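Colleague: Sequence plus predicted model, see below.
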Amino acid sequence: MPHSVFVDGAAGTTGLEILDRLTGRDGFTLIQLDETRRKDEAARREALNDADIAILCLPDEAARQAMELLDPDAGTRVIDASSAHRTTEGWCYGFPELVGRTRVAEARRVSNPGCYPTGFLALIAPLVREGLLPDDWPYTVNAVSGYSGGGKELIQRLESGEAPAFRAYGYDMAHKHGPEMKAHAGLKHGVIFAPSVVPAYRGMIVEVPLHLGAMAGEPTADALRSALADFYADSLVVSVPDSSVPSELVLEESAPPSDGMELFVFGNTGGWHARLVARLDNLGKGASGAAIQSLNLMCGLPETTGLRLPAA
């Protein structure tokens, strides 16, 4: 029997990408509201409670309000793509590679990871768990994203001709991704997060520089790369290329959608310094692709069904 799915906020970037991945797929029936009803509370309440699974593609406060529209006895399971519930007790963090596929498959409430935290956590969380990196280190995250993750206002600004070559932000040191990165990496301190945007529509590079020689045990870049390769060995979504160093890592202005993620570890001669880098699509594994991956698991389907992944 098909699973009924309602995407609340389907007119936004993430919602549209999710619908694009679901349209025409066997096993799902989409509950959709026309333009005159999609903001009508009564219509949304009915759709939310009629769905087997609701996917919330809403601002944080609107996502919290949507949860209030749910009848506790309706049985609707939820994937929340906002940041409203990413550190909330009772919610499963929707990163199957880190929390376990079974946990996601059995969850009733799944919070989709943020795009920047996806890259940071993919790199750091396994290494902290293995004891290769300390949980009390003052980590720094330098990251650049395509502008599609900046919301409708930024998209409209850049696509109307106002396209700076580089836009850095988050200087108040209080970005909403901070608590998520600290909590799910198991860190004792918050991270210094330096996000930026370039005039490419999609794509993201997240980098964590490390002074390995100043750490207890002096871990090596090769050991970190090997540990990440082992951790993601059974993943069809996350890959860890070999030790060859590319001349550059780029974000292409018109890159096609991708739901995969690549992790790199670069070390200098002597091993004192390393740069851990994640390259992903902020709208793919960083948003819509992650939601579809969780949806597949929750419905008992192969987790990569409907995902856009590079050929093996």
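Modeller: Arrived safely, thanks for sending. Numbers count the residues shown, from 1 in each chain.

Colleague: alpha carbons only for contacts and neighbour counts from here, please
Modeller: Fine.

Colleague: all strands for the chain, in order.
Modeller: 3-8, 28-31, 53-56, 77-80, 92-93, 109-111, 140-146, 167-168, 192-198, 204-211, 238-239, 261-267, 273-280 (DSSP state E).

Colleague: and these as CSV, adding distance to E180 and mean neighbour count?
Modeller: Shown next, in CSV, are those (distance: least, CA to CA, whole Å; neighbours: other CA atoms under 10 Å):
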stretch, distance to E180, mean neighbour count
strand 3-8, 23, 22
strand 28-31, 30, 16
strand 53-56, 18, 26
strand 77-80, 14, 26
strand 92-93, 10, 24
strand 109-111, 11, 25
strand 140-146, 13, 21
strand 167-168, 20, 13
strand 192-198, 12, 19
strand 204-211, 15, 21
strand 238-239, 20, 20
strand 261-267, 19, 22
strand 273-280, 17, 22
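
Colleague: remind me, longest helix of this protein?
Modeller: For the chain, the helix that runs over the most residues, judged by DSSP state H, is helix 115-129.

Colleague: Tell me which residues are up against that one.
Modeller: Helix 115-129 has contacts (CA atoms under 8 Å, 6 or more residues apart in numbering) with 95, 98, 133-135, 141, 143, 177, 180-181, 184-186, 204-208, 224, 227-228, 231, 263, 276-280, 282-283, 285-287.

Colleague: Quote the end-to-end distance of stretch 138-158.
Modeller: Start and end residues of stretch 138-158 are separated by 34 Å (CA to CA, to the nearest Å).

Colleague: adding another structure so you can compare the two:
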Amino acid sequence: MTQKPVVFIDGEAGTTGLEIRERLAPLPVTLHSVDHAHRKDPAARKEAMQAADLVVLCLPDDASREAVEMAAELGDASPRILDASTAFRTAPGWVYGFPELEAGQAEAIAIAPCVANPGCYPTGAIALLRPLVEAGVMDAHYPVCINAISGYSGGGRSMIEAHERDGSPAFELYGLKLEHKHVPEIHQHAGLKRRPVFVPSVGHFARGMIVSIPLHLDDLNGNVSGEDLHNILEKRYAGQDHVRVLAAEPKLSAEALAGSDRMELRVHANTQNRQALLTARLDNLGKGASGAALQNIRLMLGLNAA
């Protein structure tokens, strides 16, 4: 009988770590854990890394960098790494863990020693923008503006506790210094030459997300229509299990895909006014976090897709 691959989740007590652990439970893997009392002990963590085939890092950025250095010290015994932080998403030598990014990306993830799991907001923005840039209809210098709303579960323990108390705000804009940590990731992996404006927000609901990008069609190349944009996206994601391109709807609920690992892309166009709105709807903890991690884990360990 083939031995089950060993997976160690460093940071399994956090929101993403707990959900990844739960999702891994029914899979043919062995989960290796560090006793809770020693979960921050470098020696215990290093020992767990040495015992693992794959280490999943669910840590803050600086802690992830330290963990990667710790793993590198193991030399030939160093495990493969899937990092869920922002630390390595634009770093040389790391494969970006968005299997639908381009042809061959899933195969690159499958053999990579180090994979950076995408951010939730960038997953939607990149999925919408990159095919248009690659098709030549959107110039890489287009002044992209991205608006997005997420459920509060993506904000960590303090935000979750705040929103689960009485009197929490129904809606908040944040990142208003326009320096959100996801911007470099979107900038690079969408293929943009001009830094996008990104305005995130959080709503008083637990899970779900909508990323929206308004466009002036006359500022695109080739006199394109909303239907043309839809067709480019539809062709790009044809046959993908986790990304679907659907018809426009009169209104969208951010919570509709809560608990799902799918992402829905749409083009909402006004032909007369030559305007369009691109939208991506996903679960911020699904395709936007632990669902994406599970997709990458399956690829890295050679497990059949669900």
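Modeller: In hand now; what should we look at? What you see is a predicted model; the values in this text were computed from it and never measured.

Colleague: what's the TM-score here?
Modeller: Taking TM-score structural alignment, normalised by the length of the second structure as the basis, the two superposed chains have a TM-score of 0.95; 300 aligned residues with a CA RMSD of 1.3 Å.

Colleague: Mean per-residue distance, the longest helix of the first structure versus the second structure.
Modeller: Mean deviation of helix 115-129 of the first structure relative to the second structure after superposition (mean CA distance after the TM-score superposition for the first structure): 0.5 Å.

Colleague: Where in the second structure does that helix align, residue-wise?
Modeller: Counting by TM-score structural alignment, helix 115-129 of the first structure pairs with residues 120-134 of the second structure.

Colleague: repeat for stretch 141-149 of the first structure
Modeller: Mapped onto the second structure using TM-score structural alignment, stretch 141-149 of the first structure spans residues 146-154.

Colleague: contact partners of the matching stretch?
Modeller: The contact list for stretch 146-154 of the second structure, computed with CA under 8 Å, 6+ apart, reads 15, 121, 125, 159-160, 163, 196-214, 254-255, 284-285.

Colleague: Equivalent analysis for stretch 201-219 of the first structure, please.
Modeller: The contact list for stretch 201-219 of the first structure, computed with CA under 8 Å, 6+ apart, reads 116, 119-120, 132-134, 139-149, 220, 251-255, 257, 271-283.

Colleague: Quick check: end-to-end length of it?
Modeller: For stretch 201-219 of the first structure, the end-to-end distance is 37 Å (CA to CA).

Colleague: Equivalent analysis for stretch 24-37 of the first structure, please.
Modeller: Start-to-end span of stretch 24-37 of the first structure (CA to CA) is 23 Å.

Colleague: Could you do stretch 257-272 of the second structure as well?
Modeller: Span of stretch 257-272 of the second structure from end to end, CA to CA: 31 Å.

Colleague: how big is the angle separating the longest helix of the first structure from strand 261-267?
Modeller: 60 degrees (axes from the mean of the first three to the mean of the last three CA atoms, to 10 degrees).

Colleague: What residues of stretch 44-54 of the second structure count as buried?
Modeller: Neighbour counts over stretch 44-54 of the second structure (16 or more other CA atoms under 10 Å) mark 45-46, 48-54 as buried.

Colleague: Can you give me the separation between P196 of the second structure and P214 of the second structure?
Modeller: Counting by CA to CA, the gap from P196 of the second structure to P214 of the second structure is 12 Å.

Colleague: Now do the shared contacts for the two.
Modeller: Contact criterion CA under 8 Å, 6+ apart; residues shared by P196 of the second structure and P214: 145-146.

Colleague: Now do the longest helix of the first structure and strand 204-211, the angle between them.
Modeller: If you take the same axes, to 10 degrees, helix 115-129 of the first structure sits at 40 degrees to strand 204-211.

Colleague: Give the buried residues for helix 115-129 of the first structure.
Modeller: 115-128.

Colleague: sorry, back to before: to R103 of the first structure, which of the strands of the first structure lies closest?
Modeller: Of all the strands of the first structure, strand 92-93 sits nearest to R103 of the first structure, with 7.4 Å by CA to CA.
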